[in-house]
Every structure is written in C-alpha cells, then in structure tokens.
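Asker: just the structure for this:
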Amino acid sequence: MPRGTHLSVEERGLIMGLSESGAKISEIASRVSRHPNTVANFLKNVESYGKAERSGRPSTIDDRCKREIKRLAVNKQMSCNDIKRHLKLKVSRRRVHQLLAENKTVKYSSRVPVPMLLPRHISTRLSFAEKYKFWSEEFRSVIFSDEKKWNLDGPDGCHKYWRDLRHPRETRHKRNFGGGSLMVWAAFGYAGKSLVCFIPTKTNSEIYTQLLEEELIDFATELYADNWTFQQDNAPIHTSRATKTFFSSKSIPLLEWPAISPDLNPIEDLWGILSARIYKNGRQFDNIRQLKDVLVAEWELISNETLQNLADSMPNRIHKLLMAKGKHINY
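Answerer: Predicted coordinates:
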C-alpha cells in the first residue's frame, strides 16, 4: 500500500473487528499489512478518520506575485526563465509557465504575420483615414474587389483540430504546391456580390481590363446605376498605364487606396468566411473541378446581411486606423 494513503473501507472494517475481538495493534497491523501507527491513529479517531482536509504545501507565490508575473510576460514580453530570474522566484520555470496558463486572461499565442509597413506606407494610410473619416453611408456605394488563390489541399495554417490524446494523431495529404490551385476574382458591395470569376494564375493588364469589361460594369450598373466607386489594391496590373486608360475611358471612379493595406479591405474578411466554409473540418479536394464547384456553391450561400455588415465596417476601420496613427489594425 502506498505511503500516506487512507485505509480502505474493507481495511477499516477488518481493523475494527480484530480490535473488538481483543487483538493487539501489532497483530492487527500484521494482518492488514499496515504500519502499527496507522492502525493506532485510526482506532483513536474512528468517527473522524479521513474527513480532515489536507492543506498541502503552502504556495510560495501570492496573488500580488502572480499579477507581476503576468505583467512581465505580457507588457515586457519576458520568457518564463527571465521572469524567474527577475523576480528571484524559488520555483521552476515550468511552474511560472503553469501560473501563466492558469490565468484566464492570458493565452500563449503566435504573432499574426502582417506586411511590413515603411514610413511612406504609414503616412499614406493615415492620409487615407483623414480623407475618408467623415464617410459613413458613402461606403455603401463602394464596390470592393480582390483576387485570391485557392489550393486543393487548403490554406497553410488551417489544419488544427481538437485531438483526443488517447488516439493517434490524424493525418492529412500534402502535395507539392498545395496539389494544384486556381485564381479567383470577385467583388461585392452593400447591395450584393458579383459572380466568382476564374482567371489565369499569371494575369496581365489586358486580361484584367477584359475581366472588368465583362464582369464589373454590368454588375455595378445593375446594383448602383451610375452611383458607385470601385476599390482595388495597388497590384501592378491594377495601376498599369493600360488599366488606368481603361478606367478613364469608362469613367469609372476609383477609391484612392493606400498600399499594403489588406487590413482595411473588407473583402479579405469575406475570403476568410469563404475559406472556413470550403475547407471546413480539414477538407481537401481531388481536382480543380471539384474545388470550383464547392467554391461557387459556397459563394452563392453568402448572405446579403454578411455583405452589408462588412461594407458598414469601413467607418470603424477608418477610426481604428486613425487611433493607430496609420499602423496595422486588428480586423
């Protein structure tokens, strides 16, 4: 029997029976394979045996120290070892990690990768925010657009799942270059969304302007008549001379969009919603045709309410950008 364990119900009954029959403590201890002191202590306090709470070893870390550990981890970005040395704690590095893990307001997370912003980018973003900070319902007449590549095997970093540690880890296929991919262009506004258009992976200005001629103009005119503004990022094919000539010839007004600003574009959130649906539960595809069919079907299921909420998020994005003084915003 392990040291320090309580007597079982059977052991207690046997000890009491032997004691009542006149057996000595040493004899009883021998019969139940327990130390005589254990038997004696039980017989002294039969009624209260096992009911006393064990206090355990008192903690050397009080609440104030726990708050300081959190502050150093979050505000100073110190490692557990650095915190231990800084506070001269007489506990292990693992214990410091446990204390942080027990805090419900702290979670050990990886940093979100974002594009690098140079001073000129920050300045342009801030100028954009200043120019449009009084816009509200005006954004409801903006058509947001973007291109996105989709892989058969799904996006990187989208394959986590809750695992039962008693079972082997699940596997997923991994093919070279994602197993194949396709490129999509789409646009949306407060009033609705375009069709998803499949374009070559390597697209030039000629292909891009032809796409806009065939897909954008009719879609925008049907929803907004002549009262709409087009948004696109600053990809080379979007800002080329040929593309600018196209916009000028068609009298298409453009929203002045700052470079390196995917966090401002609500269509990025729309891509995220679509990606979660397409690759739900780690789904992978056998061929491009299958991926296309699912992509089109899921795009059609996106509700007008979702589109409207995303379009109406622009004033809040502008506000956050002003508060961040042109730097990245969490959106």
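Asker: all contacts plus neighbour counts: C-alpha atoms, from now on.
Answerer: OK.
Asker: now the strands: where do they sit in this protein?
Answerer: In the chain, the segments counted as strands under DSSP state E are 142-151, 181-189, 192-193, 197-199, 229-231.
Asker: mind putting those strands into a markdown table with distance to Pro315?
Answerer: Shown next, in a markdown table, are the strands of the chain (distance: least, CA to CA, whole Å):
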| stretch | distance to Pro315 |
| --- | --- |
| strand 142-151 | 13 |
| strand 181-189 | 15 |
| strand 192-193 | 19 |
| strand 197-199 | 28 |
| strand 229-231 | 15 |
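Asker: mean neighbour count and distance to Ser249 added to those, as JSON lines?
Answerer: Listed next are the strands of the chain as JSON lines, based on neighbours: other CA atoms under 10 Å; distance: least, CA to CA, whole Å:
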{"stretch": "strand 142-151", "mean neighbour count": "20", "distance to Ser249": "19"}
{"stretch": "strand 181-189", "mean neighbour count": "21", "distance to Ser249": "21"}
{"stretch": "strand 192-193", "mean neighbour count": "20", "distance to Ser249": "24"}
{"stretch": "strand 197-199", "mean neighbour count": "16", "distance to Ser249": "23"}
{"stretch": "strand 229-231", "mean neighbour count": "19", "distance to Ser249": "14"}
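Asker: what about Arg125, how many residues nearby?
Answerer: For Arg125, the neighbour count with other CA atoms under 10 Å is 26.
Asker: and if you look at the one 10 residues further on?
Answerer: Other residues within reach of Trp135 by the criterion other CA under 10 Å amount to 13.
Asker: next, the second sequence, to be compared with the first:
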Amino acid sequence: MGRNIGLTGDEKGRIQSLRESGNSVRATTTKVGHSKKMVSRYLSAPNDYCQTYANVNASKLTEAVKTKIFNIAKLPNIHTARQVQAALRIRGAKPIQSLTTIRKAMSVTHAYRKIPACPPLTLNRKLKRLAWARHHQLEQTNWAAIVFTDEKKFNLDGPDGFHKTWVERTADVPNVWSRHSGGGGCMDNMLDRCRQIVGPNMGFQQNNAPVHKSCLVKNFMNNENVELLDWPAYSPDFNIIENLWGILARKVYEGARQYQTVLELKNAILLAWETLDQPVMANLYASLPKRIFDCACLQGAYVQGNRDQF
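Answerer: Down below sits the predicted model:
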C-alpha cells in the first residue's frame, strides 16, 4: 500500500465547509475519514499544508541560502529565527523547517544578545550628566549617606527586561527605549526606617518622574527635613538600586520559576531580599565614584563596562 501523501483538494474543501457549518474538529474528522491530527494540521495553516521543506542541517545549506539568511537577519525588523523562517518563505526560497538549522547558520555571523535598556542621550542631556559628575567629583559626596530609590515590577509568570535579539558579531548591540520614570509608591514609615539605618543626615535620591517632582511630594519632603539629591535625567547607570533589582529578580525567578498567586510571589521576594549579602550592597556603593569618573571621561555618555548593569 502506498504512503498517504495527505489531503486531496476535494477533502480540503469539504473540511472547510464542515467547519464553517459549525461542526467540531472531531465530527469533521469522522465525516472526512482522516485522523484528527491530519485535519488539525491542515486547519492550523491551510496555506502551508503539505509544503515541502528543506530538512537539512546548517552545514549542508547552499551558499545562496546562507546568503539569504544573513541578509534577512540584517533587517531592522528581524529579531528571531522564526521571523527569518517566515521571510525566507515570502522571498520564494525553499522553506527550512528546522529553526535550529537557521540558528546555527545565523550564529556564523550573528550572536544572540540581550538588548541593554539605554534611554537615548541628546547632547544637552550629556552636558547635564557631565556637569553633575564633575560637581560630585569636586564635592567628594559621601554616597554611603544617600538612600537610592526606584520602582520595580514583578510578574507571576517571569521577569521583564531580558529580551534578546540577533545582532552581527561586529556590530554594537542596539540601544532601546526604557521607561525612566514610573508609578508612585507609599512612604509610610520608610523615612524613619532609613534614618535608623543611614543616619539623621541622610540624602534621598529619586528620579525625575512627574510624581516625584510634584509640589505635594516636595512639600512632604521639606516637612520631613529630607535633603533631596539633585539627579540628572536619563541616568539609570548611576542608580545602584537598578543593579540590586537585577540581583533580586535572578533570585526570585531562579530556574525559570513562576508563581500562582500574588502572595506566593510576595513571599518569594521578601525571602530573596533577606538573603541579599551586605558586602554586595557595600560594593555597589563603592562603585559610584568610578561610575562618576568614567562618565566624566566619556563626556557625559553612558558608563561603559558591564552593559547589562541597568
């Protein structure tokens, strides 16, 4: 008996008619006389059904196909191997079924890297960052007396901000827009707790989100005798709590862990916070003078080094 090559044209039309008339997939398979798997495969992608794929490994791809893959990967709107696979089909090339084959071919000239969250810097913003850095170099600010703040969102199904893309190995990783100002928080007894830890002469850092610049917040801080640290816009690389959030997120989502309830997630966050080592925080504070020095040397540009630091 010969091999069943798939559905005929008449069978495809009958399946479409049965589904449009309200029949379930199971009822359709019974009436057509084919397996549920075959019918479901056709219904999921009618145009691609029984299409011939180039099922070869990356080492056996022709140079012409490799060149097409490399050229497609360079396009600004292409970020994944699946998008390359779809683009190959659109360009009339023989489709490649295995995403692994495409990834291996792309890895010759491209690397799959994380996109660092770097808000764009204009010349004016660089000059303001440079002036801020030089000011604190001269003042020799006591950073240990500064309380750093920022918002952080935790999700039940995993963290944000770990997106990757394919980039040429010889090219820099593209910068992408990142939210530099966010939602508000609750002060409650936080200031009293900070004074107990840091001391009565503490400084308070917060970014330039509109909620932080409001008259209500400024008046509250004045009434509490809190000295606000002047902070340059678009400067996540100076805020050491960004690093701390990254460390905390890796602990909370270790092993690709996900959570079922908000309470479960909250308990995991608190447990991870309790396990943070004091030397880690001390090292982050100790890194501030070098970050400021590097920013001054770079004329206000983002601090280089570990590009995943914020």
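Asker: follow-up on the earlier one: the strands of the first structure: which one's closest to Trp257 of the first structure?
Answerer: Nearest to Trp257 of the first structure, of all these, is strand 229-231, at 7.1 Å by CA to CA.
Asker: average offset between that closest one and the second structure?
Answerer: When the second structure is overlaid, strand 229-231 of the first structure sits 0.6 Å from its aligned residues on average, using mean CA distance after the TM-score superposition for the first structure.
Asker: quick one: that strand aligns where in the second structure?
Answerer: The alignment of strand 229-231 of the first structure onto the second structure (TM-score structural alignment) spans residues 203-205.
Asker: before we move on, what about stretch 116-128 of the first structure?
Answerer: So stretch 116-128 of the first structure sits over residues 120-132 in the second structure, by TM-score structural alignment.
Asker: same question, stretch 44-54 of the first structure
Answerer: Counting by TM-score structural alignment, stretch 44-54 of the first structure lines up with no residues of the second structure.
Asker: how about Gly272 of the first structure, what's its partner in the second structure?
Answerer: Checking with TM-score structural alignment, Gly272 of the first structure has Gly246 as its match.
Asker: hmm, who's touching the match of strand 229-231 of the first structure?
Answerer: Ala145, Ile146, Val147, Phe148, Thr149, Val226, Glu227, Leu228, Leu229, Asp230, Trp231 (CA atoms under 8 Å, 6 or more residues apart in numbering).
Asker: how about the contacts made by the fifth one?
Answerer: Residues counted as contacts of Thr149 of the second structure (CA under 8 Å, 6+ apart) are Phe204, Gln205, Gln206, Asn207, Ile241.
Asker: the first one too?
Answerer: The neighbourhood of Ala145 of the second structure, defined by CA under 8 Å, 6+ apart, consists of Val198, Gly199, Asn201, Met202, Gly203.
Asker: next: the second one.
Answerer: Counting by CA under 8 Å, 6+ apart, Ile146 of the second structure makes contact with Val198, Met202, Gly203, Phe204, Gln205.
Asker: and the first one, how close does it get to Met190 of the second structure?
Answerer: Translated: Val198 of the second structure. Distance of Val198 of the second structure to Met190 of the second structure, computed by CA to CA, to the nearest Å: 12 Å.
Asker: now for these two: what residues contact both?
Answerer: Joint contacts of Val198 of the second structure and Met190 (CA under 8 Å, 6+ apart) do not exist.
Asker: who's more crowded, those two?
Answerer: Between Val198 of the second structure and Met190, Val198 has the larger neighbour count (other CA under 10 Å), namely 14 against 10.
Asker: which residue packs closest to that one, ignoring adjacent ones?
Answerer: Nearest non-adjacent residue to Val198 of the second structure, counting by CA to CA, 6 or more residues apart in numbering: Ala145, 5.8 Å away.
Asker: all the helices of the stretch 101-250 of the first structure, in order from the start?
Answerer: Taking DSSP state H, counting those that start in this stretch to define them, one finds helices in the stretch 101-250 of the first structure at 119-132, 205-211, 217-224, 236-239, 241-249.
Asker: now tabulate those in JSON lines and tack on distance to Ala324 of the first structure.
Answerer: Shown next, in JSON lines, are the helices of the stretch 101-250 of the first structure (distance: least, CA to CA, whole Å):
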{"stretch": "helix 119-132", "distance to Ala324 of the first structure": "9"}
{"stretch": "helix 205-211", "distance to Ala324 of the first structure": "34"}
{"stretch": "helix 217-224", "distance to Ala324 of the first structure": "33"}
{"stretch": "helix 236-239", "distance to Ala324 of the first structure": "27"}
{"stretch": "helix 241-249", "distance to Ala324 of the first structure": "31"}
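Asker: can you tell me which of the contacts of Ile146 of the second structure carry over to the first structure?
Answerer: Retained contacts for the contacts of Ile146 of the second structure in the first structure, judged by both residues aligned by TM-score structural alignment, their matches' CA atoms under 8 Å, are Met202, Gly203, Phe204, Gln205.
Asker: if we can go back for a sec, between the strands of the first structure, which one is nearest to Arg12 of the first structure?
Answerer: In terms of CA to CA, the element of the strands of the first structure nearest to Arg12 of the first structure is strand 142-151, at 67.1 Å.
Asker: what's the angle between the closest one and helix 217-224?
Answerer: Between strand 142-151 of the first structure and helix 217-224, the angle comes out at 130 degrees (axes from the mean of the first three to the mean of the last three CA atoms, to 10 degrees).
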